[in-house]
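In: Please find the sequence and the predicted model below.
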Amino acid sequence: MTEARSILIKGAELIDEAGRSRREDVRFCGDTITAVGALMPRANEQCVDAEGGLLIPGLHDHHVHLASYAAALQSVRCGPPEVNSEAELVEAINRPGSGWLRGTGFQEGVCQQLNRAWLDQHGPNRPVRIQHRSGRLWIFNTLAIEQVKAAAANLAPHEQVRVSRPDGLYYDADEILGGLIRSEAPPIGQASQRLVKLGVTGINDMTPTNDGVAWDWFLGLQNSGDLLQRVRMSGRAELSAQSNLPGLACGEVKVHLHDTVLPELESFVELIRTSHSSGRGVAVHCVTEVELVFTLAAFRAAGTLKGDRIEHASVMPFELIEQVVELGLVVVTQPNFVFERGDAYLRDVPEIQHDSLYRVRSLIDQGIATAFGTDLPFGNPDPWAAMRAATERRTLSGEWLGEHEAVSPERALSGFLGSLENPFVQRTVTVGAESDLCLLKAPWQAVRLDLAAHHLRMIVCRGKAIDVKER
């Protein structure tokens, strides 16, 4: 086995949790930072002149769906900002192609009547399935339905019912549909490379169906070099049987609530208790006030474990913040949705709730540990865009949405600097830390005024240095 060569980064700007900066040299070898200070190059050591550019730990996205993101790279965008009208949707899905057409990102503002009949009338003569931006709903045309029906012939009757709706609207059936119509694995290597080029060196995959099979798949992808990032895998309770490995760790039990079909409170409470007994926290999808109230009631009955998380906290009325504090819960939220979906929220969400959408500043002010995830592919995978949204709180059209929830650039950056096991404590460049790094072309005082990925110069992911090409 070839011994890892050390790399020395000369004259980099380091910042601490408060944003104070200093210039240092940093040496790393393999997976570990071995020295920080005034360092002299060693014989045959690669040396990189940082020229005063900012050097920070690699970014961690604390809420992703990696397989869905990879599949989205082979899909047609069917919603904003690329597609904003029914005419644009017709144009998008009728571009030349053959076989299955997979669309993503659809929202009702594009087309109010998207269903089987609409796709048959306006779509191409090929199987079509389009995913709603929420990730919960797929809309199929007749050719697609016929293929699903044929493939589902051997399913149990209760499963056949879930994929037999005549209108082509399939809710919460991803696992069944994937097994029926997926012909090949999504391009994880391509997705991983794209994330590295954005500075993302670690992810928490929050797909609720993650199980032992997904664990083995991710491990194989890491061993083959296709999956570059460190991964914390959250998902089903059965993941508790997995042993943590270098670069792959078991995360929270993920619970995906839907306020129209909530589980029995008693069964939810029992799931939380069982998860806690195995030493795992619980991460609960809460995008409505109803889901949040239900979740708080369940934690109040079951008790909480350090690290129990509210995912999204899309709607957080101020009167519920105190309950979150009392229960000791933490929040992983998506400020990027303020920019990406803010105009739709202003149009569709009652005005009385606007101040409750994707809070950040008020959570921090009340002592709630808060970190960020992009929710890719349902959100833009660029963490720098999420940081900008957290500081600006403006929609795509430039309207304010919860401007009092804006945070400083320092706080926005820290939302992606926590470790995967503890997203709420900022990592810094120190001796003994993992050699996951982002070297930028400019110092922090310039970057904080322009939070953007184009500043990235070099990424170090699990000890491997990767140059970022000019954008």
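Out: That came in fine, so what should we check first?
In: going forward, measure contacts between C-alpha atoms and count neighbours the same way
Out: Noted.
In: How is residue 48 assigned, secondary-structure-wise?
Out: Following DSSP: H, G, I helix; E, B strand; the rest coil, residue 48 is assigned to strand.
In: Just give me the residue right at the centre of this protein.
Out: Closest to where the C-alpha atoms of the chain average out (CA atoms, centre = their mean) is residue 64, at 2.6 Å.
In: how near is that residue to residue 330?
Out: 17 Å (CA to CA, to the nearest Å).
In: Next: residue 75.
Out: For residue 75, the distance to residue 330 equals 34 Å [CA to CA].
In: Which one of these two is surrounded by more residues?
Out: More crowded of residue 75 and residue 330, by other CA atoms under 10 Å: residue 330, with 23 against 17.
In: That one contacts residue 367, doesn't it?
Out: No. The criterion here is CA atoms under 8 Å, and residue 330 misses it with residue 367 at 9.5 Å.
In: Could you tell me whether residue 219 really is in a strand?
Out: No. Looking at residue 219 with three-state DSSP, it is helix, so not inside a strand.
In: rewinding a little: and the residue nearest to the centre of the chain, what does it touch?
Out: 203, 204, 205, 206, 207, 373, 374, 375, 376, 377 (CA atoms under 8 Å, 6 or more residues apart in numbering).
In: what's in contact with the strand or helix carrying residue 158?
Out: Here residue 158, judged by DSSP states H and E, is contained in helix 157-162. By CA under 8 Å, 6+ apart, the residues outside helix 157-162 that reach it are 152, 153, 170, 171, 173, 176.
In: Mark which of these are buried, thanks.
Out: Buried members of these, counted by 16 or more other CA atoms under 10 Å: 152, 170, 171, 176.
In: Looking at those, which two lie furthest apart in space?
Out: Across the buried ones among the contacts of helix 157-162, the longest distance by CA to CA is 16.1 Å; it joins 152 and 171.
In: mind listing the helices for the stretch 51-200 of the chain?
Out: Using DSSP state H, counting those that start in this stretch, the helices of the stretch 51-200 of the chain run over 66-72, 86-93, 116-122, 142-151, 157-162, 174-181, 188-197.
In: Okay, one more to line up with it:
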Amino acid sequence: MIVRNVEVEGRPGLDVRLDGGRIAEIGPKLAARGDEIDGRGGALIPGLCDHHIHLFGFAARADSVVLEDAASLADVAARIARATAARPPGAWIRALGYHETIAGDLTRADLDRLAPRHRLRMQHQTGALWVLNSMALDSLPSHDDPAGLERETGRLWRGDAWLRARMDAQPPPLAPIGRRLASYGITALTDASVTTDADAAARLAEAHRSGALPQRLTLMSGGALAAPADGAYAVGPVKVLLDDHALPDLDDFLARIADARAWARPVAVHCVTAGELALTLAAFGTAGAQVGDRVEHGGVIGAEAVGELKALGLTVVTQPAFIRERGDRYAAQVDPADQPDLYRCASLRAAGVPVAASSDAPYASADPWVGIRAAIDRTSIGGRVMCAGEAVDAATALSLYLGDPADPGGPSRRVGVGAAADLALLDAPLREVLAQPSAERVRATLVAGAVVSGG
């Protein structure tokens, strides 16, 4: 295939020949050979990588009642009523994105009133908590309740794997999200779910083989995981999930790092709060950090921690879209002393800390162009500028999504001879697109030289 008349790294009017899944030749007016795409002068850039996403959760969101923007309990009730009206009594209803600022802390009794004839489960916006109504709870076995389940209130903390194993609901399809992510120009995904086991990995591998998930996949997991012989996915870091209200002791944390080292894998630690980050720095300070070790989110990074991150050689994988989508809530609820430390970017880079970006979908928009814009302007949906000094220029914002999945925050992948033909074709020169970043500017997406979106 030849992609004709494109801009490559600022040079207009070039043709790019693809062969065997790689870029074979770049130059003006290449000889015709095989299929062709007219680039119409648009930029051809490396495909974007989402360095932290939850694929099953994202697929579930597409089949769920979304509550993040609900204005009141009455609004929540209306949305759930529409869902129950469309499903037979007894069916499972999944609601995502609830936050107590909408209508306070809900319990099973509240959910019983919302859905008395359906099995309703509602997830908190953080992803850490489910609340189930009585019909849902009664359908689950009661002889092996996990420590995080409070049957009286219906609350289930960090019980995704337990709940999933005991439900009779069918898993949502992955092809719709594969198409959506491809339409954004995404060619590589790192699933950051701690719950990924051999069965979940096998489902994702099959989705990739079938084309339902055309992107290259890297999978984290909380335990051991082996890559398949056909390369349907690569094995990424061992995920350590921290919760501020139930932090492990240092010895337990060190044991998890030791397991990762025994499996020859780096470590990725969920760090949203200052307390979680402090424990993480202490653990790596004791065990030692290695290439590939990561801090996920970096929700609150105090100025004193920036130097420690640099000294340890840790990478921060952040989510700029949180500033846009949650910035107004942060401004109202986060301690003013902590607000300058929210989702740092520019200051980390200035200190020499590698930084990459991601979506954390379904907990924020999966559209990387939303994240790119937020990294540039640090502006919330309500128009509030958050931590303006953490803004980066447009080229840097894009580069946060261009690192290799095995080296987020490292050098950007390039459109060059010999490189993998994982590409995004834009509808205009790059400078014009970055002036107003939008997924609508993506004309086509190619993985290993094959068109997976547009064309």
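Out: Everything's here; your move. Keep in mind the model is a prediction, meaning the values are calculated, not measured.
In: re the thing from before, pipe the helices of the stretch 51-200 of structure 1 into a markdown table and attach distance to residue 26 of structure 1 per row.
Out: Supplementary listing: the helices of the stretch 51-200 of structure 1 in a markdown table, determined by distance: least, CA to CA, whole Å:
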| stretch | distance to residue 26 of structure 1 |
| --- | --- |
| helix 66-72 | 31 |
| helix 86-93 | 48 |
| helix 116-122 | 56 |
| helix 142-151 | 55 |
| helix 157-162 | 55 |
| helix 174-181 | 45 |
| helix 188-197 | 20 |
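In: returning to that earlier point: so which of the buried ones among the contacts of helix 157-162 of structure 1 comes closest to residue 259 of structure 1?
Out: If you rank these by distance to residue 259 of structure 1 using CA to CA, residue 171 comes first, at 13.4 Å.
In: which residue lines up with that closest one in structure 2?
Out: Taking TM-score structural alignment, the alignment pairs residue 171 of structure 1 with residue 157 from structure 2.
In: Also residue 76 of structure 1?
Out: Under TM-score structural alignment, residue 76 of structure 1 pairs with residue 65 in structure 2.
In: can you check residue 353 of structure 1 too?
Out: Match for residue 353 of structure 1 (TM-score structural alignment): residue 338.
In: counting contacts, what elements does the host helix or strand of residue 384 of structure 1 pack onto?
Out: Assigned by DSSP H and E, residue 384 of structure 1 belongs to helix 383-392. The contact analysis (3 or more CA pairs under 8 Å, 6 or more residues apart in numbering; DSSP states H and E) places helix 383-392 of structure 1 against helix 336-348, helix 409-414.
In: Pick the most buried one from these.
Out: Each of these was scored by mean neighbour count; the highest is helix 409-414, a mean of 23, by mean count of other CA atoms under 10 Å.
In: Provide the aligned range in structure 2 for that helix.
Out: By TM-score structural alignment, helix 409-414 of structure 1 lines up with residues 394-399 in structure 2.
In: What of stretch 218-235 of structure 1?
Out: Mapped onto structure 2 using TM-score structural alignment, stretch 218-235 of structure 1 covers residues 204-221.
In: Whichever residue in structure 1 pairs up with residue 258 of structure 2: neighbouring residues, count only.
Out: When structure 1 is aligned by TM-score structural alignment, the residue opposite residue 258 of structure 2 is residue 273. Counted with other CA under 10 Å, the neighbours of residue 273 of structure 1 add up to 22.
In: measure the aligned partner of residue 137 of structure 1 in structure 2 to residue 229 of structure 2 for me?
Out: Residue 137 of structure 1 maps onto residue 129 in structure 2 when the alignment is built from TM-score structural alignment. The spacing between residue 129 of structure 2 and residue 229 of structure 2, counted by CA to CA, is 36 Å.
In: More neighbours: those two, which one.
Out: Shown here are residue 129 of structure 2 and residue 229; by other CA under 10 Å, residue 129 has more neighbours (19 against 8).
In: I'd like the distance between the more buried one and residue 160 of structure 2.
Out: From residue 129 of structure 2 over to residue 160 of structure 2 (counting by CA to CA), the distance is 9 Å.
In: what's the neighbour count on residue 392 of structure 2?
Out: The burial count for residue 392 of structure 2: 21, using other CA under 10 Å.
In: could you list every residue that touches it?
Out: 345, 346, 375, 376, 377.
In: Kindly recompute the last result at 7 Å.
Out: 346, 375, 376 (CA atoms under 7 Å, 6 or more residues apart in numbering).
In: now do residue 310 of structure 1
Out: Residue 310 of structure 1 makes contact with 283, 284, 285, 286, 330, 331, 332, according to CA under 7 Å, 6+ apart.
In: Show me which residues of stretch 92-100 of structure 1 are buried.
Out: Neighbour counts over stretch 92-100 of structure 1 (16+ other CA under 10 Å) mark 92, 93, 100 as buried.
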